[in-house]
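Colleague: Fold the stuff below for me.
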Amino acid sequence: MRFEHRDTDADAGIVDRVWRTRSGAVDTMTSTARTCSHLIITRTQGRVLASLRGPETRATTAPVPPDAEFLGIRLTLGAVLRPHPAASIVDGYVPFPATDSGRVVIGGEDWEAPTYDNIEQFVRCLRDAGLLVPSPLQSEQPDGHRSTRTLQRQHRAITGLSRTAVTQIDRASAAATMLRDGLDWCAVVEALGYFDQAHLAHALRRYVGRTARGLRASGDATMSFLYKTGSRPGS
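Modeller: Sure, this is the predicted structure:
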């Protein structure tokens, strides 16, 4: 499976990435850990399926239906598709019904399923209907009214993850991307602040489901959501 992805000019506080792919010869894939929710539209055998997948705290194995096309909308950290905040679907998902004509039912109303090219219009419609709302996360610097502990509780309540977990997942994803692009483990350890090779290996197994050697192996495309979105963890 090869992912195509791009930035979007939809509301930057709600969506930060869109992607698409299609199933190939494999019937399972590794779904890497992720910090943000994804709204996924699947077209298979003349049907349209839709689901909101929450943050995932570790790599898992996911089934891949044959002859399927997938379209994904990655929400920004803490953004909400009502009434399903990320904290309520960590390591889980919410399916949405679809009509016989292929429209997706969200918030009690049916919407035309988007394509890769018109996804911005779909996002704006959900936003204008009050279904997609920006992340309520504010500055995470303590001030005179909010302590560090209060901010940590707020972050977990909104995202479903601690700030430490977000950093660890993003760092592992960045490490996997760097290794896949040909850097050796020594360079990755130094660049991302891992203690040593064992520390890096543990993070890769937990959050990416691959070893450094496996990531460097050519032709390994049975992975999801592993694409470069920034030059640093958390970006």
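
Colleague: use CA for all of it now, contacts and neighbours both
Modeller: Fine.

Colleague: which helices and strands does the longest helix seen in the chain pack with?
Modeller: Taking DSSP state H as the criterion, the chain has its longest helix at helix 163-180. If you count contacts as 3 or more Cα pairs under 8 Å, 6 or more residues apart in numbering; DSSP states H and E, helix 163-180 packs onto helix 148-159, helix 185-192, helix 197-207, helix 212-216.

Colleague: same thing but 7 Å
Modeller: helix 185-192, helix 197-207, helix 212-216 (3 or more Cα pairs under 7 Å, 6 or more residues apart in numbering; DSSP states H and E).

Colleague: May I see those helices organised as JSON lines, with mean neighbour count and distance to residue 86 added?
Modeller: Converted to JSON lines, the helices and strands packed on helix 163-180 look like this (neighbours: other Cα atoms under 10 Å; distance: least, Cα to Cα, whole Å):
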{"stretch": "helix 185-192", "mean neighbour count": "15", "distance to residue 86": "27"}
{"stretch": "helix 197-207", "mean neighbour count": "18", "distance to residue 86": "18"}
{"stretch": "helix 212-216", "mean neighbour count": "17", "distance to residue 86": "29"}
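
Colleague: Now render those as CSV, adding distance to residue 142.
Modeller: Formatted as CSV, those follow (distance: least, Cα to Cα, whole Å):
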stretch, distance to residue 142
helix 185-192, 25
helix 197-207, 29
helix 212-216, 37
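
Colleague: Can you get me a residue count around residue 63?
Modeller: 11 (other Cα atoms under 10 Å).

Colleague: if we can go back for a sec, and the helices and strands packed on helix 163-180: which comes nearest residue 57?
Modeller: helix 197-207 (7.0 Å; Cα to Cα).

Colleague: Please state the offset of that closest one from the chain centre?
Modeller: With Cα atoms, centre = their mean, to the nearest Å as the basis, helix 197-207 stands 20 Å off its chain's centre.

Colleague: Another for comparison:
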Amino acid sequence: MDFQFDYQMFESPLVGFAWQTWSDARGGSFMSAAAAQCEMVITRYRGELTVHLRGPETKASPAPIPEEAEFLGITFKLGTFMPHLPTETLVDGDALLPLTAGERAFWLNGSAWEVPTFDNADVFVRRLERQGLIARDPVVDAALAGRAAGVSPRSLQRRFLRATG
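Modeller: Purely as a prediction, here's the structure:
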């Protein structure tokens, strides 16, 4: 199974890009590469919708591909996290976000959010930023850039773990 991806880059300091792809009638599986950042993945399969927040992956692992499914992903930059959802709980896993009754939206931090599309993913990300649902720690940013963070090594370690899992 070969994937063909469409990408949309972001100007945001929190989000790298959005991607979309489709699977064919064969389905199958692929090796999901280890990744340091989190992402939101929306899947449409046989009329069903799922919204997952995926955490960092410490190793490559096989992932199933359902036949004739559509996928949309929003990949966060390293160090971006959701303050209400500890990143360390997502390492090598994910969180299924519940859908609303009409299945056109999902619940995130107590509010209903319209399911984004590839064409409006940038608007969705800006809303997440404005609502404070995704964030970056300036101390972690400084450390990632190789600058002095101005905190003790133990504080840097705690803050880095919170932001990156």
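
Colleague: residue range for the longest helix of structure 1 in structure 2?
Modeller: Residues of structure 2 matching helix 163-180 of structure 1 are absent, with TM-score structural alignment as the criterion.

Colleague: quick one: residue 154 of structure 1 from residue 78 of structure 1, how far?
Modeller: 11 Å (Cα to Cα, to the nearest Å).

Colleague: so which strand or helix has the residue nearest to residue 159 of structure 2 when sequence neighbours are not counted?
Modeller: Closest residue to residue 159 of structure 2 apart from its sequence neighbours, by Cα to Cα, 6 or more residues apart in numbering: residue 140 at 6.8 Å. Residue 140 of structure 2 is part of helix 138-144, with elements assigned from DSSP states H and E.

Colleague: contact partners of that helix?
Modeller: Under the criterion Cα atoms under 7 Å, 6 or more residues apart in numbering, residues 79, 148-149, 159-160 lie in contact with helix 138-144 of structure 2.

Colleague: Any chance of TSV for those, columns distance to residue 57 of structure 2?
Modeller: TSV is the format used below for the contacts of helix 138-144 of structure 2 (distance: Cα to Cα, whole Å):
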residue	distance to residue 57 of structure 2
79	14
148	27
149	26
159	19
160	16
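
Colleague: Need the nearest residue in space to the residue nearest in space to the middle of structure 2, chain neighbours excluded.
Modeller: Centrality entry for structure 2: nearest residue to the mean C-alpha point is residue 39, 1.3 Å, by Cα atoms, centre = their mean. In space, residue 39 of structure 2 comes closest to residue 75 once its chain neighbours are excluded; the distance is 4.3 Å by Cα to Cα, 6+ apart.

Colleague: What's the separation between that neighbour and residue 110 of structure 2?
Modeller: Taken as Cα to Cα, the span from residue 75 of structure 2 to residue 110 of structure 2 is 22 Å.

Colleague: So these two - more neighbours on which side?
Modeller: The neighbour count for residue 75 of structure 2 versus residue 110, taken as other Cα under 10 Å, is higher for residue 75 (22 against 7).

Colleague: give the contact list for that one.
Modeller: By Cα under 7 Å, 6+ apart, residue 75 of structure 2 lies in contact with 15-18, 38-40.

Colleague: repeat that with 10 Å
Modeller: Neighbouring residues of residue 75 of structure 2 by Cα atoms under 10 Å, 6 or more residues apart in numbering: 9-10, 14-19, 37-41, 53-54.

Colleague: rewinding a little: check the spacing between the residue nearest to residue 39 of structure 2 and residue 37 of structure 2 real quick.
Modeller: Separation of residue 75 of structure 2 from residue 37 of structure 2 (Cα to Cα): 7 Å.

Colleague: between those two, what contacts are shared?
Modeller: Common neighbours of residue 75 of structure 2 and residue 37 (Cα under 10 Å, 6+ apart) are 15-16, 54.

Colleague: closest one to residue 85 of structure 1 among the helices and strands packed on helix 163-180 of structure 1?
Modeller: Proximity to residue 85 of structure 1, assessed across those by Cα to Cα, is greatest for helix 197-207 (21.9 Å).

Colleague: And the contacts of that closest one?
Modeller: Contacts for helix 197-207 of structure 1 (Cα under 10 Å, 6+ apart): 31-34, 56-60, 168-173, 175-176, 185-186, 188-189, 192-194, 208-212, 215.

Colleague: quick one: it to helix 163-180, angle?
Modeller: Counting by axes from the mean of the first three to the mean of the last three Cα atoms, to 10 degrees, helix 197-207 of structure 1 points 100 degrees away from the direction of helix 163-180.

Colleague: Among the helices and strands packed on helix 163-180 of structure 1, which comes closest to residue 127 of structure 1?
Modeller: helix 197-207 (31.1 Å).
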